[in-house]
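**Q** Predicted model and sequence below, questions to follow.
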Amino acid sequence: MSNKVYEDILYNEDKKNKFLSQYNKQTQTIYRQSFIQSRLEEERLEKDLGEFNLSEIEELMYAFNPLTIAASKARASVIRTYIDWYISNGYMEKAQTNINPMSTIDAETWYEKFVNKEEVLYYSEEQIRAAVDNAVNYQDKAIIQLLFEGAAGKWLSELRNLKEEDIDWDNSILTLYDSDEGIRNEETKRLFFASDKLMSILEKAIAEKEYQKKNGTTEARNPVSDLLENGYVLKPARTRNEYEERIEQHVIYRRLSVLAELYDMPYLRAKNITRSGMLWMAKQILDRDGVLEKPQYIEIADKFNISFVTIGKTTMRSWVPLKQFINIESLNRIYG
């Protein structure tokens, strides 16, 4: 179901729109996507999603094809919320009970069983290395390698804020800054140890003056764009808006999207590259220590600057959520 393009049509559209009207536009967009995809099941069963029984809900959940437990829970939450609303508004016509069939579901295993574990969201070190090596622009190589080694920040600010002056060439150390409303935040400053490969890429990215469109494969009349020398490592293409101080987040996303399509790597996205780097680091740590436990997860969290959490009087990296995707099973799927 997830690979098909659907018309933006809802089953019982008046009811669905009335339900959606309670929410802001962002939430409406998220919920509407689930309703667009539920339409085929509703048409097949000839009844509204609000009247689905548990077995019918489970069939729909499998059809959603979630790739993570979080995605599975999000889809289930939409269904549960809609059915509650449907019942409370007196629409239950065909069902034999006014009790939400999802009201008793709380086991993690229920959500987990719908997750497509055959689809691999993350890439091996070899695949990422190939993606970097096959990029013709050092600007693009730098984006992928920075993310893979652990630089990111809010709105990718650690990448976007990086200047040549932040690079200690002798010791292979970068000084990274996150952002607060587009301004380099001194309180977020951290030292980041870079690989020799990343240092070499950054040097060439800084020297790069032109950007080859579509990784050098475009047939456009102007296949190359001049890069704007803005004092940052990552540079936007030169346009009329030459006042632009640093590259915009959406430009990074667009560059990755082009490479993802050319490489046939649909999950070559910023978050997934970062998590692929975490998994590679986890593999190296597992080979070194033989275990993946709290100290090892905290080591990964430190490198990738995972946020802190305070529990009682103790403040530490929020390492527990990493276990959801960094585990022996996921490492075996990627690295065998």
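**A** Yes, it's here.

**Q** from here on, contacts and neighbour counts on C-alpha atoms
**A** Fine.

**Q** Please tell me I have it right and residue 326 contacts residue 282.
**A** Yes: if you go by Cα atoms under 8 Å, residue 326 and residue 282 touch, sitting 7.2 Å apart.

**Q** which neighbours do these two share?
**A** Common neighbours of residue 326 and residue 282, counting by Cα atoms under 8 Å, 6 or more residues apart in numbering, are absent.

**Q** May I ask which helix or strand encompasses the residue nearest the centre of the chain?
**A** Central residue of the chain (Cα atoms, centre = their mean): residue 271, 3.8 Å from the mean position. Following DSSP states H and E, one finds residue 271 within helix 270-289.

**Q** one more structure, for comparison:
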Amino acid sequence: MAKLYNNEMKEAFLRHLEKTHNEETAKVYMYSLKRAKEMEEFLNKDLSTFTEKQILEVIMAGDHASETAARSVLTHLRSYINWAIVNGLTSSNINMADRITTDHLKTAIGHNKKFHITEKDLIELENNLVNAQDKVVVRLIFEGVFGKQFAEIRNLKKDDIDTTNNSILLTDLKNEQRNLKVSSTCIKVIKDALDQENYEYNNGKSTTSVKDAPLLDNGFVIRQKLAGRNREGSNEPIPSFHIYRIFDVLKTVTNNPYLDPNKVRQSGQLYCGYKHLMDGGTLDNDFYDKLSDRFNISKRQNFHKLKNEVNEESINSLYSIKENHPS
């Protein structure tokens, strides 16, 4: 079983489900609890202590195609929180998931569909970001770089960049590696990120006396700021929560509070589908195989999910392919 945040407590809940229901039910609930893991790690607290807004953000991050799917996850999260309350494992006796209404779920689904970005949106976003350190994260994710806990992004070093062949060597959390062909734009943004010496706070609009901070020169593409208590830095990759902090900047610049790493990743997948259709291709199994390889998606676990998310209807809603599709 994959490790969850506060794993011992989560496993106790899943064992309870196996006894009161069955093993398959426990597996379904486990997948919903996995959705909360990244935010639990970022906030450094268990799901049972989440606010109403934080629970809703977990549901929204799943990018559900329907209200029914979102409601199912809400039911699972609510059950876990109830179990924690009944067993005295959380400081509150109020289940904040009970406050999430049907209207909340409808809003969440609407935002998920609305806030994918096109390549044109991406370029506009890059043009509005003053720090290459921010630009490179969103560009890498859009083109297929990700990994568990963003390991492929965090581990990327100067020596991994092949500028001659527009290729980058990616290393995941288990130190497994793969090569990925990227665009010339991506290579340029990577170079700019490597060349950046100082990070400008608040996208160059800081209202405090401290406007910027030097960046550690340690060979990584995404680097730590030498500020506050961290004035020496380290030769380790940046922590995963650093990526979420960058997205806080992106949300402000785009005035889109729902933009997150998964949305950008899915946007990149939709763009690949759009390009393939514009080249006269069809969304067949060969296309999905190549898309899975590019975005390093498990064909065994997530292949059908990918097919459901990247289809002509979803691509058309973003790119109007009906107007542009070659006859």
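**A** Yes, it's here. Because the structure is predicted, anything quoted here is derived from the model rather than measured.

**Q** ok so, going back, show me what the helix holding residue 271 of the first structure is packed against.
**A** Counting contacts by 3 or more Cα pairs under 8 Å, 6 or more residues apart in numbering; DSSP states H and E, helix 270-289 of the first structure packs against helix 125-133, helix 138-149, helix 294-303.

**Q** Buried residues, it. List them.
**A** 270, 272-283, 285-286 (16 or more other Cα atoms under 10 Å).

**Q** need the strands for the second structure, in chain order.
**A** Using DSSP state E, the strands of the second structure run over residues 161-162, 167-171, 177-181, 198-200, 212-214.

**Q** Go through the ones you listed and pick out the most buried.
**A** By mean neighbour count, with neighbours taken as mean count of other Cα atoms under 10 Å, strand 167-171 ranks first of these at a mean of 21.

**Q** so where in the first structure does that one end up aligned?
**A** Mapping strand 167-171 of the second structure onto the first structure (TM-score structural alignment) gives residues 173-177.

**Q** quick one on the thing from earlier: wait, which of the helices and strands packed on helix 270-289 of the first structure is closest to residue 76 of the first structure?
**A** Among those, the nearest to residue 76 of the first structure by Cα to Cα is helix 294-303 (29.2 Å).

**Q** What span of the second structure is that closest one aligned with?
**A** So helix 294-303 of the first structure is aligned with residues 285-294, judged by TM-score structural alignment.

**Q** what's the answer for stretch 153-163 of the first structure, then?
**A** Taking TM-score structural alignment, stretch 153-163 of the first structure hits residues 147-157 over in the second structure.

**Q** Flag every buried residue along the matching stretch.
**A** 147, 149, 150, 151, 152, 153, 154, 155, 156, 157.

**Q** With stretch 294-314 of the second structure instead?
**A** Neighbour count says stretch 294-314 of the second structure has 294, 295, 297, 303, 306, 309, 310, 312, 314 buried, by 16+ other Cα under 10 Å.

**Q** Endpoints of it, how far apart?
**A** Taking Cα to Cα, to the nearest Å as the measure, stretch 294-314 of the second structure stretches 19 Å from start to finish.

**Q** before we move on, the earlier item: include distance to residue 321 of the second structure when you put the strands of the second structure into CSV, please.
**A** Listed next are the strands of the second structure as CSV, based on distance: least, Cα to Cα, whole Å:
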stretch, distance to residue 321 of the second structure
strand 161-162, 34
strand 167-171, 29
strand 177-181, 25
strand 198-200, 39
strand 212-214, 43
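
**Q** So which of these is nearest residue 7 of the second structure?
**A** strand 167-171 (25.8 Å).

**Q** How about residues contacting that closest one?
**A** 145, 151-153, 155-156, 160-162, 177-182.

**Q** can you give me the helices for the first structure?
**A** Using DSSP state H, the helices assigned to the first structure run over residues 13-20, 25-45, 54-64, 69-88, 108-112, 125-133, 138-149, 157-160, 196-207, 249-263, 270-289, 294-303, 328-335.

**Q** Tell me which of those lies nearest to residue 220 of the first structure.
**A** helix 249-263 (14.9 Å).

**Q** which residue numbers in the second structure go with that closest one?
**A** Against the second structure, helix 249-263 of the first structure falls on residues 240-254 (TM-score structural alignment).

**Q** Need the contact partners of that stretch.
**A** With Cα under 8 Å, 6+ apart as the criterion, stretch 240-254 of the second structure contacts 42, 125, 128-129, 134, 137, 149-151, 154, 202-203, 257-261.

**Q** For it, buried residues please.
**A** For stretch 240-254 of the second structure, by 16+ other Cα under 10 Å, it's 240, 241, 242, 243, 244, 246, 247, 248, 249, 250, 253.

**Q** For those, work out which two are farthest apart.
**A** Largest pairwise distance in these, by Cα to Cα, is 21.1 Å, between 240 and 253.

**Q** Pick the one among the buried residues of helix 270-289 of the first structure closest to residue 200 of the first structure.
**A** Closest to residue 200 of the first structure, out of all of those and judged by Cα to Cα, is residue 277, at 18.5 Å.

**Q** if I look at that closest one, how far off is residue 83 of the first structure?
**A** 40 Å.

**Q** now swap in residue 177 of the first structure and tell me
**A** Residue 177 of the first structure is 45 Å from residue 83 of the first structure, by Cα to Cα.

**Q** Also residue 139 of the first structure?
**A** 48 Å.

**Q** Same check on residue 308 of the first structure?
**A** 37 Å.

**Q** Also residue 197 of the first structure?
**A** When distance is defined by Cα to Cα, residue 197 of the first structure is 53 Å away from residue 83 of the first structure.

**Q** Nearest residue to residue 261 of the second structure in space, ignoring adjacent ones along the chain?
**A** residue 141 (7.1 Å; Cα to Cα, 6 or more residues apart in numbering).

**Q** Report the contact partners of the one you found.
**A** Residue 141 of the second structure touches 261, 264, 265, 268, counting by Cα under 8 Å, 6+ apart.

**Q** Closest one of the residues you listed to residue 286 of the second structure?
**A** For the contacts of residue 141 of the second structure, the nearest to residue 286 of the second structure is residue 268 (17.8 Å; Cα to Cα).

**Q** Without its sequence neighbours, what residue ends up closest to the closest one?
**A** Residue 268 of the second structure's closest residue in space is residue 142 (Cα to Cα, 6+ apart), at 4.3 Å.

**Q** Looks like that neighbour contacts residue 264 (just checking).
**A** Yes: the criterion here is Cα under 8 Å, and residue 142 of the second structure meets it with residue 264 at 5.5 Å.

**Q** The closest residue to residue 114 of the first structure other than its chain neighbours and residue 117 of the first structure: what is the separation?
**A** In space, residue 114 of the first structure comes closest to residue 62 once its chain neighbours are excluded; the distance is 5.3 Å by Cα to Cα, 6+ apart. Using Cα to Cα, residue 62 of the first structure is found at 12 Å from residue 117 of the first structure.
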